[in-house]
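S.K.: Sequence and predicted structure, then a few things I'm wondering about:
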Amino acid sequence: MNERDNPPAPAFETVLRAAGVRITRQRRTILEILGDGGDHPDALELFRRASSVDATISLSTVYRTMKLLEEKGAIQRHTFEGGPSRFEQAAGQHHDHLIDVDTGEVVEFRSDRIERLQEEIARELGYEIVSHRLELYGRKRG
């Protein structure tokens, strides 16, 4: 998973326009920053990045924009180990997360073995998986 997996800002704009939301200069800046990043920023980090581009952007604008995108299914909110909510694009291939407990870095990964094992366990227990999230917490060796 990397930066090119994120949709460009116009994809986020399309979602908001379809919801009847006006795309202001400040909101467009936030969407561009969100679309350019390959990470899982929290609202404060998005605000820091956006306000360095446009000093008129408020933290409340960031929060409102993220809430709208989440409500419309364009982004997902994650809260790793009680930390601040962090955001990532909702569309795209399913993946899981490994969170570095020392740095807070979020590493995305996909494992067909893990996916098969989850399906097997659910089937053995008489279930069909309709959704899941896997978060691993670790520390770099060495």
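M.R.: In hand now; what should we look at?

S.K.: When you work out contacts or count neighbours from here on, use the C-alpha atoms and nothing else.
M.R.: OK.

S.K.: OK, contacts around the spatially most central residue of the chain?
M.R.: Centroid-nearest residue in the chain: E88, 1.1 Å away (criterion: Cα atoms, centre = their mean). Counting by Cα atoms under 8 Å, 6 or more residues apart in numbering, E88 touches D39, H40, P41, I75, Q76, R77.

S.K.: I'd like those residues as TSV, with secondary structure appended.
M.R.: As requested, the contacts of E88 are arranged in TSV below (DSSP: H, G, I helix; E, B strand; the rest coil):
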residue	secondary structure
D39	coil
H40	coil
P41	coil
I75	strand
Q76	strand
R77	strand
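
S.K.: In three-state terms, label the residue nearest to the centre of the chain for me.
M.R.: Judged by three-state DSSP, the three-state class of E88 is strand.

S.K.: L69 now?
M.R.: helix.

S.K.: How much space separates it from P10?
M.R.: Applying Cα to Cα, to the nearest Å, the value for L69 to P10 is 13 Å.

S.K.: so T79 makes contact with H97?
M.R.: No - here T79 lies out of contact with H97, judged by Cα atoms under 8 Å, at a distance of 11.6 Å.

S.K.: Use this one as the comparison:
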Amino acid sequence: MASEKLIEKVRRDFSTHLKRSNLRATEQRYEVLNSILEMKGHFGAEDLFVKMKNEGKKVSRATVYNTLELLFDLGVVSRHKVGNVFVYERAFGREHHDHLICVNCGTIIEFRSEEIEKIQDEICKKYKFKPIRHTHQIYGLCAKCAGAKK
């Protein structure tokens, strides 16, 4: 899990973002943030909503979806399209990685490739481009689904 200092910085940044956007800093929005801070791996908005409801948290589905959007804009979570839905994950306190996403069953395989990172750096240098962040996603069929399609 991310360090306490990093978590506190995320909370402060979220507060600042809400103020700048003229949005209310509601208890429910902070409940969503706190639940995300506890999440491991990938999750859907609906998964997060159900988890929070099962824990007795009083939060609306709309608040979960809207807060996820705010946190995505702030860079607290990243999102990946899997089929017709978005899947989220914490974007801080984790080692950078990329994804293989099965378009059939939705399986997400995380991977890290120094070669890909090197090529991206070389391309940015060639075009005098300063990268801020990136995601690399390869869509296809996982081994199980590819075997079933044969």
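M.R.: Good, I have the coordinates. These numbers come from a predicted model, not from an experiment.

S.K.: Just the TM-score for the two chains, thanks.
M.R.: Between these two chains, after superposing, the TM-score reads 0.72 (TM-score structural alignment, normalised by the length of the first structure); 135 aligned residues with a Cα RMSD of 3.0 Å.

S.K.: picking up where we left off before, tell me which of T79 and H97 of the first structure has more neighbours.
M.R.: A side-by-side neighbour count of T79 of the first structure and H97, using other Cα atoms under 10 Å, places H97 first with 17 against 11.

S.K.: ok, back up a step: between L69 and P10 of the first structure, which one's more packed in?
M.R.: Here L69 of the first structure and P10 are compared on neighbour count by other Cα under 10 Å; more neighbours surround L69, at 23 against 13.

S.K.: The first structure: strands as residue ranges?
M.R.: 75-78, 86-89, 96-100, 106-109, 135-138 (DSSP state E).

S.K.: Would you point to the one among those strands that's packed deepest?
M.R.: Neighbour counts (mean count of other Cα atoms under 10 Å) averaged over each of the strands of the first structure peak at strand 86-89, with a mean of 20.

S.K.: Run through who's touching the lengthiest helix in the second structure.
M.R.: What stands out as the longest helix in the second structure, according to DSSP state H, is helix 4-20. The contact list for helix 4-20 of the second structure (Cα under 8 Å, 6+ apart) reads R24, A25, L33, L37, L71, L74, V76, G93.

S.K.: what do you get for stretch 50-57 of the first structure?
M.R.: Contact with stretch 50-57 of the first structure is made by Q26, T29, I30, I33, F47, S58, as judged by Cα under 8 Å, 6+ apart.

S.K.: hmm, which two among those residues are most spread apart?
M.R.: Greatest spatial distance among the contacts of stretch 50-57 of the first structure (Cα to Cα): I33 and S58, at 14.5 Å.

S.K.: These two: which has the busier surroundings?
M.R.: I33 (18 against 14).

S.K.: I'd say that one and F47 touch.
M.R.: No - with contact defined as Cα under 8 Å, I33 of the first structure does not reach F47; the gap is 9.6 Å.

S.K.: What distance do you get for T16 of the second structure to A25 of the second structure?
M.R.: Taking Cα to Cα, one finds T16 of the second structure at 10 Å from A25 of the second structure.

S.K.: do the same with S113 of the second structure
M.R.: 39 Å.

S.K.: quick revisit: out of the contacts of E88 of the first structure, which are shared with the second structure?
M.R.: Retained in the second structure: D39, H40, P41, I75, Q76, R77, out of the contacts of E88 of the first structure (criterion both residues aligned by TM-score structural alignment, their matches' Cα atoms under 8 Å).

S.K.: Just give me the closest of these to E124 of the first structure.
M.R.: Top of the list for closeness to E124 of the first structure, among those and by Cα to Cα, is Q76 at 29.6 Å.

S.K.: Show me what the closest one aligns to in the second structure.
M.R.: If you follow Q76 of the first structure across to the second structure using TM-score structural alignment, you land on S78.

S.K.: Now, of the contacts of helix 4-20 of the second structure, which are buried?
M.R.: Buried members of the contacts of helix 4-20 of the second structure, counted by 16 or more other Cα atoms under 10 Å: L33, L37, L71, V76.

S.K.: Could you export those to a markdown table, including columns for distance to K126 of the second structure?
M.R.: Shown next, in a markdown table, are those (distance: Cα to Cα, whole Å):
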| residue | distance to K126 of the second structure |
| --- | --- |
| L33 | 39 |
| L37 | 37 |
| L71 | 32 |
| V76 | 30 |
